[in-house]
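Asks: need the 3D shape of this:
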Amino acid sequence: MKFMRIGDVGAERPAVLDAAGTARDISGIVADIGPDTIETLTERLAGVDLSGLPALAVEGQRIGAPFARPRNIWCIGLNYSDHAAEAGMPVPSEPIIFSKPGSTLCGPTDPILTSPNMSKIDWEVELGIVIGTPALDIAPGTAMDHVFGYVAANDVSERVWQLERGGQWMKGKSYPSFCPCGPWLVTRDEVPDPQALGMELSVNGEVMQTGTTATMIFGVAHIVEYLSRFALLEAGDLIVTGTPPGVGMGKKPPRYLQNGDVVEMSIEGLGAHRSPVRARV
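Replies: Predicted structure coming up:
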């Protein structure tokens, strides 16, 4: 199944795509898609004739993040060896973990917001994992049982704040709008091999990143099992899993986002983003 949320900020209606690709309103079955409902979401829809549900217009409507604000957004750093090389950092022997606040989550066409204090705003196309059932100290080999599905995500970063201001990476990852996601949350059964997905990102029509999840250092199952050793992964949590090379700080000379730029990105089977960059009012 492919889930999405359509409507203005704070008034999104949950929807599922039917076999013809029409968005069907499921608000009569579930109030929203998120931490409080995702664990039983597919069960509630089992046996429902989707064609009998109200159709929702998508064209001309805002597409929200495909799930409501998660309790946690977990991030894996330097998870592609060629990205580690362009960053001038060693390939990690274990996953590097950091986090983003839930307030960074936004839709795939929402603006990436900037402030006058920013000077090195960067992009990172990433595969996102959405947790379906809680995971803590899970047994090896059971990780995928806890995965609800996948989403295309952009781990936007302010590199000065991340790398030049001391402290943890989270400082440069936490501004509102710094985690565009969507347009769809695609259930695990529709992505038979999450380690074989093509990914691409462009800025103003110029391709910056191309890659595949096949080159991840730590795959989806390993990441979920590994994180569960250190923290409770809760239903609805998002895990963004690292980016292939081609980020702005790796360009020669470095290139960063400016107000007025448009970031477009896609991951095979998970849909596409088109995010304008603009100053926060």
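Asks: rest of the way, CA atoms for contacts and neighbours
Replies: Will do.
Asks: what about residue 53, how many neighbours?
Replies: 18 (other CA atoms under 10 Å).
Asks: for the comparison step, fold the sequence that follows:
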Amino acid sequence: MQIARISLESGPRYAIVDHDSDEYVVLAGDPIFQGLDTTGQRVPRKGTRVLSPVIPRSKVVAVGRNYAAHIEEMGSEEPATPLLFFKPNTSVIGPDDFIIQPSWSQEIAYEAELAIVIGRPCKDVPPARVPEVIYGYTIANDVTARDIQREEPQWSRAKGFDTSCPLGPVIDLDFDPTDVSIQSRVNGELRQDSRTSLMIRGVTELVSYISHSFSLLPGDVILTGTPEGVGTLQSGDVVEIEIEGLGVLSNEVRTN
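Replies: Now for the predicted structure:
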């Protein structure tokens, strides 16, 4: 089952994606907190604006250097433990929203990533119980001010600026993240082409480790790292992130 968040005249609403009828089945409330009761309303998928499928209520936790080939291309070393950083919820945008390059950066980059959506409050989760706390999966683009990342010892500005975390288009509740294709394209040109099975640390290890570091809350999002092939973006570029089974997340770049 896939859940989308859509824009209707009455405001943002959550909906089940009905692939058979090519319609959205509107839900009564936020499915993470209120379940999957429907209103009976159906709207066509065509022409309906899709929003970010989740706005994290507390945080986005991101993982750096989690693909060996990406570590090599960046001239870095594999971290002894998962490398973690935060992106604020103000960085989140949805499909087709503009990525706005900040005035203080001259070099922003795309990073295709699988994203985990947390479904229940949790702390110190043992690996065997990780599936119980995951609500589903979506696509993320960890947009990075690469020049600022090189210049500053911490990554808060480089990774956390407004519009730096596109998410979407759906949350898939039944998704198997073990071994699927992950790609990025810029203006239709393939830039990244890898598989989630090449992550150094998989979903189970990451969620368990992060939950031992700090509490996770419903709607929190975890970004699992990017494969090799990252590169810079210019104003007017359209970057697409595609993960097999989750669809395509597309955003255009604009200057501030």
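Asks: residue 272 of the first structure contacts residue 107, doesn't it?
Replies: No - assessed by CA atoms under 8 Å, residue 272 of the first structure is found out of contact with residue 107, at 10.9 Å.
Asks: report the central residue of the first structure.
Replies: residue 153 (2.7 Å; CA atoms, centre = their mean).
Asks: map it onto the second structure.
Replies: Under the alignment (TM-score structural alignment), residue 153 of the first structure pairs with residue 140 in the second structure.
Asks: mean per-residue distance, the helix or strand its match falls within to the first structure?
Replies: Residue 140 of the second structure is part of strand 134-141, with elements assigned from DSSP states H and E. Aligned to the first structure and superposed, strand 134-141 of the second structure gives a mean residue distance of 0.4 Å (mean CA distance after the TM-score superposition for the first structure).
Asks: show residues contacting the helix or strand following that strand.
Replies: Counting by DSSP H and E, the next helix or strand C-terminal to strand 134-141 of the second structure is strand 144-145. By CA atoms under 8 Å, 6 or more residues apart in numbering, the list of residues contacting strand 144-145 of the second structure from outside reads 105-111, 157-159, 164.
Asks: strands of the stretch 51-200 of the second structure, residue ranges please.
Replies: For the stretch 51-200 of the second structure, strands defined by DSSP state E, counting those that start in this stretch occupy the ranges 60-64, 83-87, 92-93, 98-101, 108-109, 112-118, 134-141, 144-145, 165-172, 181-186, 189-195.
Asks: so how far is the first one from its chain's centroid?
Replies: I take that to be strand 60-64 of the second structure. Distance of strand 60-64 of the second structure from the chain centroid (CA atoms, centre = their mean, to the nearest Å) equals 10 Å.
Asks: who's in contact with residue 190 of the first structure?
Replies: Residue 190 of the first structure makes contact with residue 1 under the criterion CA under 8 Å, 6+ apart.
Asks: hmm, I was thinking of residue 135 of the second structure
Replies: Going by CA under 8 Å, 6+ apart, residue 135 of the second structure touches 32, 116-120, 173.
Asks: which of the residues you listed sits closest to residue 44 of the second structure?
Replies: residue 173 (21.4 Å; CA to CA).
Asks: what's the neighbour count on the closest one?
Replies: 15.
Asks: mind listing what the residue nearest to it when sequence neighbours are not counted touches?
Replies: Once flanking residues are discounted, residue 173 of the second structure sits nearest to residue 136: 4.3 Å by CA to CA, 6 or more residues apart in numbering. If you count contacts by CA under 8 Å, 6+ apart, residue 136 of the second structure has them with 116-119, 171-175.
Asks: how does it look with 7 Å?
Replies: Residues in contact with residue 136 of the second structure (CA atoms under 7 Å, 6 or more residues apart in numbering) are 116-117, 171-175.
Asks: so which residues of the stretch 101-250 of the second structure form helices?
Replies: Secondary structure of the stretch 101-250 of the second structure by DSSP state H, counting those that start in this stretch: the helices cover 130-133, 146-151, 156-160, 203-213.
Asks: adding distance to residue 48 of the second structure and mean neighbour count, write these out as TSV.
Replies: Output for these, formatted as TSV (distance: least, CA to CA, whole Å; neighbours: other CA atoms under 10 Å):
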stretch	distance to residue 48 of the second structure	mean neighbour count
helix 130-133	30	16
helix 146-151	34	16
helix 156-160	29	20
helix 203-213	32	19
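Asks: for residue 38 of the second structure, which of those helices is the nearest?
Replies: Distance to residue 38 of the second structure, taken as CA to CA, is lowest for helix 130-133 among the helices of the stretch 101-250 of the second structure, at 23.3 Å.
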